[in-house]
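# Give me a 3D structure for the following:
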Amino acid sequence: MQKFLNIARRKSKRIYVGKVPIGGGAPITVQSMLNTCTTDIESTIRQIRTLESLGVDIVRIAVPTLEAAEAFKIIKQQVTVPLIADIHFDYRIALKVAEYGADCLRINPGNIGNITRISSVVESAKDRNIPIRIGVNAGSLERDLQKKFAGPTLDALLASAMRHVDILDKLNFDQFKVSIKSTDVFLTIEAYRRLATEIDQPLHLGLTEAGGFRSGTVKSSIALGLLLMEGIGDTLRISLAADPMEEVKVAYDILRSLRIRSRGINFIACPTCSRQEFDVIKTVNVLEEKLQDVITPMDISIIGCVVNGPGEAMLSTIGVAGGRDTSAFYEDGVRQKQRFDNASLIDQLEIQIRKKAKLIEERNIIKTRVIE
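Alright, predicted model coming up:
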């Protein structure tokens, strides 16, 4: 199994979204945002629970109207994962969702009205111990800053972030985190680098409107991966024009690849060539779908021939190396006597992986009890 790297994390203040710690050395959390209509309560709850099953730590939900705020009240009562209410322009909505138990408010203080309205929202958040996320986005930058800096430049993004931070500072409110996003990889990276030196609040990482599943994954991996390697970032969301479930999967893939945080199976598979003895691509795709519910961190290597197969298998929790008609099976780096029939390889692997996951979890429970 891979060991975690000891990346020097940027020091930041700790806040809590519900019971989930953000910043201050806490594990980097994974977020996603719902794409259901908030007033469609049944569909929204169903999507939240699906995201939970994939390991999401926090869910953001758009609340654009007072009607949506009433739906939020019902939704909040029926789920356990912390909910961030995403609000723009109307301070009354922020007050309502705070009353209804929002775990965090995603607002930009400057766009919800005058200082009296802003103060009322902040006071409500203080009274209920609700943090705020300031969300600066190149696509919705204030007009005066766009005019002053001739567009959504680095200086414009930083000026917007600090403008909102100053508002909360003057209201003596320090329970907040900040994001500063652009669709441009280099602008996003540099904006977070600069902001990280200006404030000690937790930073929410993201590349906004990153694109479709493939291109958005690539751009997000580059931008967020580089920042995380530099120790910048306390929580993240992968913003994809795709199913929100894919956002969670990609987020965990990034964290796992950087050896920062691991959940579920890490599949190691060859790109295939004419030497493959079974259909590697089909095997991996089917197993990824079948084993989404397995949360135990495991390395599973699926290699189609004996060139790299044994080497990869000896470094994995479970591995197979393709052979003619049957494939060699490895567990914890040791080749087992049994071989798997290639015709039923998927079913046999699923059985062994689930069996191994259960065994690992049972061992972990025993270790925990001994420590206690």
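# make it CA atoms for all contacts and neighbour counts henceforth
Fine.
# how distant is the strand ranked longest in the chain from the center of its chain?
Ranked by residue count and defined by DSSP state E, the top strand of the chain is strand 334-341. Centroid displacement of strand 334-341 relative to its chain, using CA atoms, centre = their mean, to the nearest Å, is 36 Å.
# now the strands for the stretch 251-372 of the chain?
Assigned by DSSP state E, counting those that start in this stretch, the strands in the stretch 251-372 of the chain fall at 265-269, 298-303, 318-321, 326-331, 334-341.
# let me redo that: the stretch 51-200 of the chain
Using DSSP E, counting those that start in this stretch, strands in the stretch 51-200 of the chain cover 58-62, 83-86, 104-106, 132-137, 176-181.
# Residues contacting the third one, please?
Applying CA atoms under 8 Å, 6 or more residues apart in numbering, the set of residues contacting strand 104-106 from outside is 17-18, 83-87, 94, 98, 130-135.
# For the residue nearest to residue 320 when sequence neighbours are not counted, give me its contacts.
Among residues not flanking residue 320 along the chain, residue 329 sits closest, at 4.8 Å (CA to CA, 6 or more residues apart in numbering). Counting by CA under 8 Å, 6+ apart, residue 329 touches 318-321, 335-340.
# switch the cut-off to 10 Å
By CA atoms under 10 Å, 6 or more residues apart in numbering, residue 329 lies in contact with 302, 309-310, 313, 318-322, 335-340, 349, 352.
# Mark which of those residues are buried, thanks.
Of all these considered here, the ones buried according to neighbour count by 16 or more other CA atoms under 10 Å are 302, 309-310, 313, 318-322, 335, 339-340, 349.
# Do a quick rundown of the helices in the stretch 101-250 of the chain.
Here the stretch 101-250 of the chain has its helices, by DSSP state H, counting those that start in this stretch, at 115-128, 143-149, 154-170, 185-198, 213-229, 244-257.
# The structure of the following sequence is requested for comparison with the preceding one:
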Amino acid sequence: MSMNRRRTREIRVGWVRIGGDNPVVVQSMTNTDTRDVEATVAQIRELEEEGCEVIRVAVPDEAAAEAVARIVSRINIPLIADIHFDWRLAVSALRAGAHGVRINPGNIKGRENVRRIIEEARARGACVRIGVNAGSLERDLLRKYGWPRPEALVESALRWLDFVVGDLGFENVKVSLKSSDLWHTVAAYREFSRRSDFPVHIGVTEAGGLIPGTVKSALGLGILLSEGIGDTLRVSLTAPPVEEVRVAWEILKAVGVRRRGLEIVACPTCGRCEIDLMGLYEEVERRVRGIRVPLRIAVMGCVVNGPGEAREADLGLAGGKGVGLIFRRGKIVRKVPEAQLLEAFWEELQRLLREESGSGEIRGLTSRSGELN
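Okay, the predicted model is just below:
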């Protein structure tokens, strides 16, 4: 499936190109104390393995800003410093090597302070995200609209773009317009995208825990992505950041925007299922978690849709009463007892992956013990 992407200006965060014809970029944010360099680097490396392409870290004080230099030197993706209230922290983080800063001009307090940040970013070739948020909108806009309506978010973003781009001549900018309300978020991004060609970072802020946050983010981001809106994204969850990245990729795959790693098709359990489908699926999912090859596999457990879905996948299994069939791109390759089904499927998947990789090694393949090769 090919989405009709909204054409935006191309910008850069470090070496990552954003907007234009470039793919949607997955971001996340650490939840470590940025001053704890070892913990922060370890978490970023874990996120890199899951497919995070740009990382944001909190910079609440000068010690955190100074830590940026030691973090940047040990990671492999661009780093964005998250700044609130104090413009001097943005300048310090940029001087320490941050590839970009996220600011909410509404709480930086004054155009002169924003100008200082922009001039430092310009000098260092860094990116600036103008991050408008419903929870910290400028007071005059709250008075004008009565509450943080989508129109208020858009007016705030355009106002600051006029200053940063129009008055200061700085164009390495992207914009976000976030609310915890899904529909307000969608409406704000739609209106902004109608009125500006600057790239946007999309997300539903304060989405919630793993399940409610995933649902809300999937709906909001899915709608926007399906309309071609979105150049970078973050799934904001009250959960470990690694889950944000996993969910982000699942949303991108489901909408058809990008593929990374295996897509697993599995049927829901029902009274027709005569094998331990849930246990089988969980073990398959655990073993394949690190695989990067974009294949479609099916784990099916009933006679209604099982054979058909398994046949349509690159590799599929369809279990029945005490036995199972393994399909490889439409053809049955093995019929085995239920007790041997998992290992037989695993052997066939390893064989297929080795053929797809063109070598004997498969990056990220999980062994029986759960360790990555």
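# which helices and strands sit right next to the longest strand of structure 1?
Using 3 or more CA pairs under 10 Å, 6 or more residues apart in numbering; DSSP states H and E, the elements in contact with strand 334-341 of structure 1 are helix 309-313, strand 318-321, strand 326-331, helix 345-371.
# Tell me the one of the contacts of strand 104-106 of structure 1 nearest residue 366 of structure 1?
For the contacts of strand 104-106 of structure 1, the closest approach to residue 366 of structure 1 (CA to CA) belongs to residue 18, at 29.1 Å.
# what's the spacing between residue 257 of structure 2 and residue 225 of structure 2?
Note on residue 257 of structure 2: its distance to residue 225 of structure 2, by CA to CA, to the nearest Å, is 8 Å.
# more neighbours, those two?
Legend: neighbour count by other CA atoms under 10 Å for residue 257 of structure 2 and residue 225, higher for residue 225 (24 against 20).
# List the residues that contact the equivalent of the more buried one over in structure 1.
Mapped onto structure 1 by TM-score structural alignment, residue 225 of structure 2 lines up with residue 228. Each residue near residue 228 of structure 1 by CA under 10 Å, 6+ apart is listed here: 7-10, 28, 205, 234, 236, 254-255, 258, 260.
# Just name the closest of those residues to residue 184 of structure 1, please.
Using CA to CA, those come closest to residue 184 of structure 1 at residue 205, 13.5 Å.
# Can you give me the neighbour number for the counterpart of that closest one in structure 2?
Using TM-score structural alignment, the equivalent of residue 205 of structure 1 in structure 2 is residue 202. The local packing of residue 202 of structure 2 (other CA under 10 Å) involves 25 other residues.
# Roughly how far does the closest residue to residue 202 of structure 2 other than its chain neighbours sit from residue 239 of structure 2?
The shortest distance from residue 202 of structure 2 to any non-neighbouring residue, by CA to CA, 6+ apart, is to residue 233 (4.8 Å). Per CA to CA, residue 233 of structure 2 is found 17 Å from residue 239 of structure 2.
# swap in residue 159 of structure 2?
34 Å.
# Identify each buried residue in stretch 17-33 of structure 1, please.
So stretch 17-33 of structure 1, judged by 16+ other CA under 10 Å, has buried residues 17-18, 21-25, 28-33.
# cool, and stretch 280-294 of structure 2?
281, 284, 287-293.
# now, which of those residues lie within helices?
Of the positions in these, 281, 284, 287-288 sit in helices, assigned by DSSP state H.
# from those, which is closest to residue 59 of structure 2?
Of these, the one sitting nearest to residue 59 of structure 2 (CA to CA) turns out to be residue 288, at 35.5 Å.
# The closest one -> structure 1?
In structure 1, residue 288 of structure 2 lands on residue 291 (TM-score structural alignment).
# re the thing from before, is it possible to export the buried residues of stretch 17-33 of structure 1 to CSV including distance to residue 150 of structure 1 and secondary structure?
Shown next, in CSV, are these (distance: CA to CA, whole Å; DSSP: H, G, I helix; E, B strand; the rest coil):
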residue, distance to residue 150 of structure 1, secondary structure
17, 36, strand
18, 39, coil
21, 38, strand
22, 34, strand
23, 34, coil
24, 36, coil
25, 37, coil
28, 35, coil
29, 35, strand
30, 34, strand
31, 32, strand
32, 32, strand
33, 31, strand
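# just those residues now: which is nearest residue 77 of structure 1?
Distances from residue 77 of structure 1 to the buried residues of stretch 17-33 of structure 1, taken by CA to CA, are shortest for residue 18, at 13.6 Å.
# Please name the nearest non-neighbouring residue to the closest one.
Residue 18 of structure 1 sits nearest to residue 103 (CA to CA, 6+ apart), 5.1 Å away.
# What is the most widely separated pair among the contacts of residue 228 of structure 1?
10 and 254 (18.6 Å).
# higher neighbour count, these two?
residue 254 (22 against 19).
# so what's that one up against?
Going by CA under 10 Å, 6+ apart, the list of residues near residue 254 of structure 1 reads 217, 220-222, 224-225, 228, 238, 248, 260-262.
# Can you get me the centre-to-centre distance for stretch 342-358 of structure 1 and its chain?
Distance, centroid of stretch 342-358 of structure 1 to centroid of chain: 28 Å (CA atoms, centre = their mean).
# Would you mark the buried spots in it?
Neighbour-count burial for stretch 342-358 of structure 1 [16+ other CA under 10 Å]: 342, 345-346, 349, 353, 356-357.
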